[in-house]
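next come a sequence and a model predicted from it.
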Amino acid sequence: MSQHRPLKSGDHVYLIDGSGYIFRAYHALPPLTRKSDGLPVGAVQGFCNMLWKLLKDMKAGEKPTHLAVVFDKSEQTFRKRIYPDYKAHRPDPPADLIPQFGLIRQATRAFNVACVEQSDFEADDLIATYAREAAAVGATVRIVSSDKDLMQLVRKGIALYDTMKDKEIGEPEVLEKFGVAPDKVVDVQALAGDSVDNVPGVPGIGVKTGAQLITEYGSLEELLARAAEIKQPKRRESLIQFAEQARISKLLVTLDQNVPVDHKLDTFLVDEPRASDLIGFCKTMEFSSLMRRVAADLSADAAAIDPIPVEVKGWPPEGGVATPAPAPAAAPKAEKAKPAAAQPEVRPQASASSERLRAIAVKYDDYETVTTKDALERWVERIRQQGFVALDSETTSLDPMQANVAGISLATDPGQACYIPVGHRAGDGLDFSGAEIKQLPVADVISLLKPVLEDPSILKIGQNLKYDLLIFRRLGIEVAPIEDTMLMSYALESGLNGHGMDELSEKHLGHKPIAYKEVAGSGKSAITFDKVPLDRATHYAAEDADITLRLWMLFKERLAREHKTTVYQTLERPLVPVLANMECEGILVDRAVLARLSGEFAASGAEIEKQTYELAGERFNIGSPKQLGDILFGRMGLPGGRKTATGAWSTDSDVLEDLANQGIEFARKVLDWRQLSKLRSTYTDALPTFINPETGRVHTSYSMASTSTGRLASTDPNLQNIPVRTEEGRRIRTAFIAPKGSKLISADYSQIELRVLAHVADIPQLRKAFADGLDIHAMTASEMFGVPVKGMDPLIRRQAKAINFGIIYGISAFGLANQLSISREEAGSYIKTYFQRFPGIRDYMEATKKTARETGYVETIFGRRCHFPRITSPNASERAFMERASINAPIQGAAADIIRRAMTRMPAALAKAGLGARMLLQVHDELIFEAVDAEIEAVKELVKNVMEKAPEPVIKLAVPLQVDARAADNWEAAH
């Protein structure tokens, strides 16, 4: 930056938060090393690409006249003198990032962009000062960052710009995030504190509460002066006790806008990069792709420009540098081109027999490690010619929202597969022997694969492909159309076996794949896949793609032969992208609510514990089954005790429930304590750990093939099992919230399984009751006990409700007796009376069991097949369980099918109506949406219509479906 001229009104000043750019670049791409010496350069390359893109993407009217990248020079700043613990808990930067800090500064200068840093001040202070000076003369300021700490600077003429989202952050966005205008942000931050920077704040006050307080009192000082007026005792005491801490926090978060800067704004005038500097730097760093783009843009002859020397601090590391990687394996042999099929679903290979596929042996040496662009281009051409490809991604985590990509595998024919490493790194792997890792930059791989993976004429085949869709989406690739071998197996063999690739391979192909632990280790010696040596990684990953392709060829034929193509194509495959979208969206969770509930549950648990000790007459470990059993059945001598195989007394929930139903208060207290402890450990303490740091949301994962009836299962975290029958469980749902200006909508099928039962079992009384809109449980009670519906005793209705739902699950007299706290004789009498009043249900149950025994399976009204291979087991207990499950499966399965059909139709219906609502969660018979306030009523109406008509046109139910939809600020209020 050699040009100078005074800043004037109308100029555009761009101030780039250098630290933010560095860490975004480092975390956005997999590790990359310079192949000549192993120098880590991934963050440098990412930084260069981001800076180049910023410079090239600016619209004509927005191009900067002045530009600077502002860095932190050191951690020792004036804030450390105010508060020595400021940023004390920040971890050291990653070892492979340290040598890149200096290189990034050299890269900035190579771009001919001002590189600014100054001792005793943070980059944010310099940015604040320059922004103030520029705005004062009428220039427009864009701070290239999304850092919340810089939002206090936003005002007319000054905005933040998030390049990752291509979004400007102005006063409305700051108000949405903090609940106050930018000039009050520091007051809210002073109250809320910042755990990352170790800003203490005021305990118990978060951003939301802080915003409410500042809005009410006007400023931090006014709030602290009038703290005694606060009505809430804990909040009042905290504000009084930690007033000075709040003032110190405000000093720490307030940016200094009057730094005596070493570099003046007029020296930041934008100038074209010098070809010799930028191309020379790219050559030195071995950034060939960027070098070609720069040379083309600057009309320079890259070959005539020499590399320029760069200084690297902290490199090479102790012990020397890596050695060159071995030459890549041979490329696949050229084959005669095959015309791409018009419809990717119809392939001649799909008719291949299991014997043929077994005969083609898995030969690891035939798999290719793709490390050159030419080799990848050959694979891409083969895919285009063939019209289908099996693919898989290897990553560093099971969480697709946070995993880094290690590599991608492809297969085009049985035995013909490859692995494309993009994120492997040396140092901690299993026997790297110091070899250099040769791999393509992820950006180059994406540019070549994106067109074919998004091509609608090329079929993409995967195993549990939903995970990979999310991984590829984070790389900017929307994979479609798809086939999923896990779901093909699920449609064919639900209840017969698992649907994991290894199990399917052994069962159908007679081949046992490499176990993950064989390549990545297990236990304490386990490593992430990005550290697996490339030869082993290729064997493992390419085999996955190869086996997936073979399974697809086998299952495609079977789906047609066994008449399950419709089930797969209407209930399974279309749901994959829908669930991927839902998982990507996530749901907001209020940490403060969870923290408060956790404290309250802990206090309640402690009180229950105390009461339990009083009832026992001694202190003991309430969490110890052995000590609890000794007190219950030893010292107290209570009846009903049974011992486990170890000789200890059983104290499981069934035992305690039985005692509690007999009026044993001690047992009830233990159950209450266990419930609170479980709620704390499973939800209030655990849920905050699942909040994604990038999105601020919880992203559950849905398992599509883990139940025999088609019901989805939620994991990591499980959001389907939050108790709704207890007050404490319902309070946990209040922590799931909508963002400001939006509401959560809960749309819930009313008694869907009873409605399905009325249809499939053809029960006249139930069909008429649903058609007339009657209270089904009151009607049942009236039929059974001869009491009028009007003025019915709630206890009688509750008993009828328990029987209605219990019958669906094959409830026994013992189970019903426990549920209603009545004798087994009375429960048996209820069940007998129920079947006398509704004989069609008994007939349905007997017919279903007979079918299951004869065929080994039952089917839903939509054709989903649920297998019960052990229904003829000689073990009476197992046989009875299978019979109950076979009775329930057609009912629960049909209900699951209906909501699946609704979910697959929902995105298109919302889009067609021009509504921006997002589907976030599925919890059994309930769907959760997030919608802006202005669209609430329209979304509710549309959602109800789609859900209630979901069975059509395949099935016209004999009873109407009913959906209740409500909107509120949190999940519990909407339910």
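Yep, it's here.

C-alpha only now, for contacts and for neighbours.
OK.

which helix or strand contains Ile16?
strand 12-17 (DSSP states H and E).

the stretch 551-700 of the chain: helices as residue ranges?
565-567, 575-585, 591-616, 625-629, 653-661, 665-679 (DSSP state H, counting those that start in this stretch).

what about versus this one:
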Amino acid sequence: MAFGKGCHLHLIDGSAFIFRAYHALPPLTRKSDGLPIGAVAGFCNMIFRYVEDNAGPDAPTHVAVIFDKGSHTFRNDLYDQYKANRDAMPEDLRPQIPLTRRATEAFNIACKELAGYEADDMIATLARQAREAGGNVTIISSDKDLMQLVGDGVEMLDAMKNRRIDREGVFEKFGVYPERVVDVQALAGDSVDNVPGAPGIGIKTAALLINEFGSLEELLDRAEEIKQPKRRQTLIEKREQIEMSKRLVLLDENTPLDFTIDDLEVQDPDPDVLMPFLAEMEFRTLTKRVADRFGAEAPVIEEPKPVVEDGPSPADIPFEPETYACVRSADDLAPWIDQILERGYVAVDTETTGLNDMTAELVGISLCVEPGQACYIPLAHRAGAADDLFGDDARAEGQMGFDQALEILKPILEDEAILKIGQNMKYDAKIFARLNIDVAPIDDTMLMSYAMHAGLHGHGMDILSERYLGHTPIPIKPLLGSGKSAITFDRVPIDEAVRYAAEDADITLRLWQLFKPQLHRAQVTRVYERLERPMVPVLTRMERAGVKVDRDTLSRMSGAFAQKMAQLEEEIHELAGRKFNVGSPKQLGEILFDEMGLEGGKRGKTGAYATGADVLEDLATLHDLPGRVLDWRQISKLKSTYTDALQTHIHPETGRVHTCYSIAGASTGRLASTDPNLQNIPIRTEEGRRIREAFVAEPGKTLVSLDYSQIELRILAHIADIDALKEAFREGQDIHAATASEMFNVPLEEMTPDIRRQAKAINFGVIYGISAFGLARNLRIPREEAKGFIDRYFERFPGIRDYMDATKSFAKEHDYVETLFGRRIHTPEINARGPRAGFAQRAAINAPIQGTAADIIRRAMIRMERAIEGLPATMLLQVHDELLFEVDEGAAEDLISRAREVMEGAAEPVVKLDVPIIVDAGQGANWAEAH
């Protein structure tokens, strides 16, 4: 049929279908060979659904699926940074791309792509041709870049939401009609595609300007009429950049196609072609559905037999130290480089003078490309015996030149075609980054283990080697010694260093060969690829950036805390009736229970009374002295742990504090901060909040804090399906007041602070499985009254009890629980007895909530760098639900706008919560002001 009046062309955005399919389904592999096919399965289901939905009288006459072919287009020639900051394609998606083309052809739908042009350009050209021929066009996509084509017989269909987008729909999205979309995009830019636009101008402002001046060209010609000085200056100074941005976003309606619309005529699928393809992919359910749809016979898909791999398992190859080589020259290194280039991967490990990756110096590098075959490259070992602390500081003989080795290795370590494998790769990445080497791409065996085994065991190399390889690694302690006689690795004799260091790389490669295929089988490929591995470069940059801490402020606080402690000591001594060492638990116990006769004294194994915080909190309701001691302890901890200790962590060269984040620390996915721990700075007391005053911005900059508002309660409302809580969040109510109103039947306008405080304690307590005893202690009320509060809470919100029971049952059956993003947290103690069971059950209930919150902020951090590209801003810290940035003073609002959008949309498209995610923002000269 020749295309003309009365014809209808459907243009399917193939890339959108692929990525929708990839994100929507859990990782899936073909049983016969482990080939990733999750995206192909989703794609085929979407195409089959399309075929079924478009088989009636309103069916299109012509249809094509349009794909991108390659990444380089004419736009890269216009602007070499176009799409330069896009993440690399996920490793498990890459082999599926050609299979989606085969799937399209198997369904007998035209499959089109064109080198040098984007799919959007082909769609624009086909839409123009169809329009000029008198036909109608439906573009099946939700891509905002295609909205410039809507109108004159062209509409869009968001197939996922079954929502049609016409001219009014475009106006709702952009604030302008389709013919001016490119003008708005040229001004606002696009962080995803790295279109620069006009700095500081977003979609809303761009639309206002275009509507006021009529077109981009008119706006730029009359830019001097703009009243706002900064905006006027930007439009004048950035005119060329804005005009170039328009050329980037404007779709080419004259793409040189090598086919015509007539070639796209709808054809029925041929079962003889389609069925074998589906069977090859081992899509049993879809094969049956397709067979039923076309009246064909479904082929039998046999269960694959176990595959016996050639060669021994990495765990079976013996560890032979004599096979480890010492690389002492460029000639020695050359064959290793050749092997790496041939294999396309290498296990890498660094040896340094210490554990602090911001101060440790590189001593040597080990490499491994085959189990049992590894090398060590000594670079900075010093002469003198290992136990001679005052030996010759000259370089030991038999080492490769430091700069020469790095010059040879840098291209390998930065080559995107060579995978670098490490154990805790973030450490090595930071060491190399300080030497101006950007290691990428990477795989991390520690994070692979964490994705598969969170909650089961630790993920350090020694544990993993013993557990999965049956091998105990060479210990470091005999090499370095301990105490005053301990040495650094540069003092270890090279021959001994070779055996230790090369073995580390060997173990790492063996673990990688074991773990990599297991990711798919454990159904955690997506968790590893999207929540674990991408965090390494993000945290590497954050940790290297650090945060400025004012030493003078800390010193003043230490002095003030010392005075406060002295004042409290006087009050405590007066209440006790005599002087004693307030910091001595033994003396305190004697005062409280022997001399003052307070009840509840219990002696431990040493014979001393227990005087922990829980004991003192109970006693504080009976006497003032225990409460004063708690105050003293709190101030003492603030002084010793923060105002005194933080001063020692200020880097001598940067003047900043560089915390280190542990990606695989908490089983729920929460990051842990160490050396120093900046996540445990108490903020519930005035003194604790003051600590943040010492974290300051550099001159000319400001700190910006963005914090998720009650994220875990919002997740609980979604997971447990609590209508009252969801409604309160949707309406923006004070959630604690709303809870109190529900529980105590008190109208919101009559709410008292005390009633709200009780509801807040229950809201947060329930997430952590609080008991009546714990709530009574927190609120300082009788236990029976606390029990009544909890019982009433579950009566008003029965979905929470249902969620708890269902979660415990699932954990007992499967020995793990999951977050909304598929992170598995194992619960090995869930079927234990006694106190261990209670703890395990509370942890299982909390883990999906806390873990989902952790996953959301991880997704935000991974997307953040691209989103704030071009802004003079740096992401510095993550503290649970908060991100802290440093930004030029004039760009703070732009940063807040972009960062808030990323954080509030971080769950999507994988998870769509039933409640809005809200992010609070603040800015100031120091962290306390910003938060």
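Here it is on my side, so go on. Computed from a predicted structure; not experimentally measured.

re earlier: turn the helices of the stretch 551-700 of the first structure into CSV, including distance to His975 of the first structure and mean neighbour count.
CSV is the format used below for the helices of the stretch 551-700 of the first structure (distance: least, C-alpha to C-alpha, whole Å; neighbours: other C-alpha atoms under 10 Å):
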stretch, distance to His975 of the first structure, mean neighbour count
helix 565-567, 31, 18
helix 575-585, 19, 20
helix 591-616, 18, 17
helix 625-629, 36, 17
helix 653-661, 28, 17
helix 665-679, 19, 19
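
figure out which of those is closest to Thr284 of the first structure.
Smallest distance to Thr284 of the first structure across the helices of the stretch 551-700 of the first structure (C-alpha to C-alpha): 39.0 Å, for helix 575-585.

in the second structure, what stretch matches the strand holding Ile16 of the first structure?
Across the second structure, nothing matches strand 12-17 of the first structure (TM-score structural alignment).

mind giving me the packing neighbours of the helix or strand following that strand?
Remark: after strand 12-17 of the first structure, the chain's next helix or strand is helix 18-28, criterion DSSP H and E. Under the contact criterion of 3 or more C-alpha pairs under 8 Å, 6 or more residues apart in numbering; DSSP states H and E, helix 18-28 of the first structure touches helix 42-57, strand 66-70.

if you set the cut-off to 6 Å instead, what comes out?
helix 42-57 (3 or more C-alpha pairs under 6 Å, 6 or more residues apart in numbering; DSSP states H and E).

can you tell me what part of the second structure the helix it packs on aligns to?
So helix 42-57 of the first structure is aligned with nothing, judged by TM-score structural alignment.

do a quick rundown of the strands in the stretch 351-500 of the first structure.
If DSSP state E, counting those that start in this stretch is used as the criterion, the strands of the stretch 351-500 of the first structure fall at 368-369, 388-395, 405-413, 416-421, 459-462, 482-484.

any chance of a markdown table for those, columns mean neighbour count?
Formatted as a markdown table, these follow (neighbours: other C-alpha atoms under 10 Å):
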| stretch | mean neighbour count |
| --- | --- |
| strand 368-369 | 26 |
| strand 388-395 | 26 |
| strand 405-413 | 25 |
| strand 416-421 | 28 |
| strand 459-462 | 26 |
| strand 482-484 | 24 |
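
so which of those strands is nearest Arg358 of the first structure?
Across the strands of the stretch 351-500 of the first structure, Arg358 of the first structure has its closest neighbour in strand 405-413 (13.3 Å, C-alpha to C-alpha).

so what secondary structure elements neighbour that closest one?
Secondary elements touching strand 405-413 of the first structure (3+ C-alpha pairs under 6 Å, 6+ apart): strand 388-395, strand 416-421, helix 534-561.

which residue numbers in the first structure go with the lengthiest helix in the second structure?
When the second structure is parsed with DSSP state H, its longest helix is helix 835-867. The alignment of helix 835-867 of the second structure onto the first structure (TM-score structural alignment) spans residues 877-909.

how about the matching stretch: buried residues?
879, 882-907 (16 or more other C-alpha atoms under 10 Å).

got it, and stretch 328-339 of the second structure?
Arg328, Ser329, Leu333, Trp336, Ile337.
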